[in-house]
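J.: A predicted structure for the sequence below; I have some questions about it.
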Amino acid sequence: MPVAPAHPIADLYTEHHGWLHAWLRKKLGCSNHAADLAQDTFLRLLTQEQRGRPLEPLRQPRAYLATVAHGLVVNHWRRLEIERAWLETLASRPESLAPSPEERSLLLEALCELGALLDRLNPKARSAFLMAQLDGLSYIEIAGHLGVSERMVKKYMAQAMLHCLQSGLAP
């Protein structure tokens, strides 16, 4: 009976999963988070393949895996930072106004999505958007903070709003 050829990602997993888990454990200091992110790294590769972008033969598989995993580590740290800020905000509110655990989870997920969305904006557009939405600053005030013209602030705001609309989030 002929043996089916191995899948490139399965081979990559078999050969490098242990190394990747150890690499992530050193970065994160937690074996459980490292295991999760190692799995997420290979899941990302499978997802890309399902989207029609097959994995090309790799000359340096560990460097490639480390690059993909590093992006996931950055996202993990960003999520922890957002979660920490959210928990601090909740702690400062009266208990009677605290959302339920389900609402908390949904809000945290939305905050993480928004954070990732804003991170894809250019830094000045992101700053302008946040100053307008969170601080309530006028375009002239934002222009002064950023050292740009009011016209440029309008352009940044248009970029940010278009980005939000394209992603399904309305400001």
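T.: Ah, there it is.

J.: going forward, measure contacts and count neighbours with C-alpha atoms only.
T.: Noted.

J.: could you report the neighbour count for residue 147?
T.: Other residues within reach of residue 147, judged by other CA atoms under 10 Å, total 11.

J.: let me fix that, I meant to ask about residue 157.
T.: 21.

J.: I'd assumed residue 127 was in contact with it.
T.: No. Between residue 157 and residue 127 there is no contact under CA atoms under 8 Å: 9.5 Å.

J.: how about the secondary structure of the residue lying closest to residue 98 once chain neighbours are set aside?
T.: Nearest residue to residue 98 in three dimensions, chain neighbours excluded: residue 90, at 6.6 Å (CA to CA, 6 or more residues apart in numbering). With DSSP: H, G, I helix; E, B strand; the rest coil as the basis, residue 90 sits in helix.

J.: alright, now check it against this:
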Amino acid sequence: MDGASARESAMQRDFTTLYVDHHSWLQNWLYRRMRCRSDAADLAQDTFLRLFRTSNSPLAADLRQPRAYLATVAKRLMLNLHRRRSVEEAWLQTLAEYAEQTGLSVEERCLIHEALQAVDSMLHGLPPIVRRAFLLSQLEGHTYSEIAQMLNVTVRTVQRYLTQAMEQCMLLAMTDAL
């Protein structure tokens, strides 16, 4: 066995140890906060999947407090889940009201819902401050100078943030067109 294979084997053992030792604890920890067993199970799996996919994440042998580390990652995933659900709920409510006024078909509503999910995924891929600037501009209608004051940055920085967000929107549109 060469050095790379031995290192990979050791990392797999470390990951397995981390998973076996802490998965049940993490799932119970999430359940106490969410009160939904399926969401807790999904987020526990997502937490370990995120660690497994991240090549530079510390594994069992490197962690002094693995539960604190796992809880931090899980909290972020939990917040993302709540954010996605609240955005989806708000859009579904708006869409339902709009559908009543315009008579949208079920298919049209599904297409709009898919587009909103794609935009939400795109926004999630942006750095948090860029996402916030984009939402302040597009959803709340704030001017660049208002956004700059809120984020404590320059107007030029806000322009860069919004350009970055718009580029992501364009990439999403081009991807959907293919």
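T.: Looks like it came in fine. Not measured: the values here are computed from a predicted model.

J.: what's the TM between chain one and chain two?
T.: Here the TM-score for the pair of chains, by TM-score structural alignment, normalised by the length of the first structure, is 0.73; 155 aligned residues with a CA RMSD of 3.1 Å.

J.: show me what the residue nearest to residue 98 of the first structure lines up with in the second structure.
T.: Structural alignment (TM-score structural alignment) places residue 90 of the first structure against residue 95 in the second structure.

J.: distance-wise, check its match relative to residue 169 of the second structure.
T.: Distance of residue 95 of the second structure to residue 169 of the second structure, given as CA to CA, to the nearest Å: 21 Å.

J.: count of neighbours near the aligned partner of residue 162 of the first structure in the second structure?
T.: Aligned by TM-score structural alignment, residue 162 of the first structure pairs with residue 164 of the second structure. Residues lying near residue 164 of the second structure (other CA under 10 Å) number 17.

J.: before we move on, what about residue 82 of the second structure?
T.: Neighbours of residue 82 of the second structure (other CA under 10 Å): 12.

J.: aligned to it, what sits in the first structure?
T.: Checking TM-score structural alignment: residue 82 of the second structure goes with residue 77.

J.: show me what contacts residue 139 of the first structure?
T.: 132, 150, 153, 154 (CA atoms under 8 Å, 6 or more residues apart in numbering).

J.: run the last query once more with 10 Å
T.: Applying CA atoms under 10 Å, 6 or more residues apart in numbering, we find residue 139 of the first structure in contact with 128, 129, 131, 132, 145, 149, 150, 151, 152, 153, 154, 157.

J.: surely the second one touches residue 163?
T.: Going back to what we said before, that points to residue 129 of the first structure. No. Using CA atoms under 10 Å, residue 129 of the first structure is not in contact with residue 163, being 11.0 Å away.

J.: what touches both of those two?
T.: Counting by CA under 10 Å, 6+ apart, the residues touching both residue 129 of the first structure and residue 163 are 118, 121, 157, 171.

J.: ok, and the most crowded of those residues?
T.: Within those, residue 157 tops the neighbour count with 21 neighbours, counted by other CA under 10 Å.

J.: hmm, residue 130 and the match of residue 162 of the first structure touching each other?
T.: Yes. If you go by CA under 10 Å, residue 164 of the second structure and residue 130 touch, sitting 7.5 Å apart.

J.: overlap in contacts, those two.
T.: With CA under 10 Å, 6+ apart, residue 164 of the second structure and residue 130 have common neighbours residue 158.

J.: who does the helix or strand where residue 83 of the first structure lies touch, helix- and strand-wise?
T.: Using DSSP states H and E, residue 83 of the first structure sits in helix 61-91. With contacts defined as 3 or more CA pairs under 10 Å, 6 or more residues apart in numbering; DSSP states H and E, the packing partners of helix 61-91 of the first structure are helix 8-28, helix 31-50, helix 101-119.

J.: got the buried residues for the shortest one?
T.: By that I understand helix 101-119 of the first structure. 108, 111, 112, 117, 118 (16 or more other CA atoms under 10 Å).

J.: got JSON lines for these, with distance to residue 6 of the first structure too?
T.: Shown next, in JSON lines, are the buried residues of helix 101-119 of the first structure (distance: CA to CA, whole Å):
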{"residue": "108", "distance to residue 6 of the first structure": "40"}
{"residue": "111", "distance to residue 6 of the first structure": "40"}
{"residue": "112", "distance to residue 6 of the first structure": "37"}
{"residue": "117", "distance to residue 6 of the first structure": "37"}
{"residue": "118", "distance to residue 6 of the first structure": "40"}
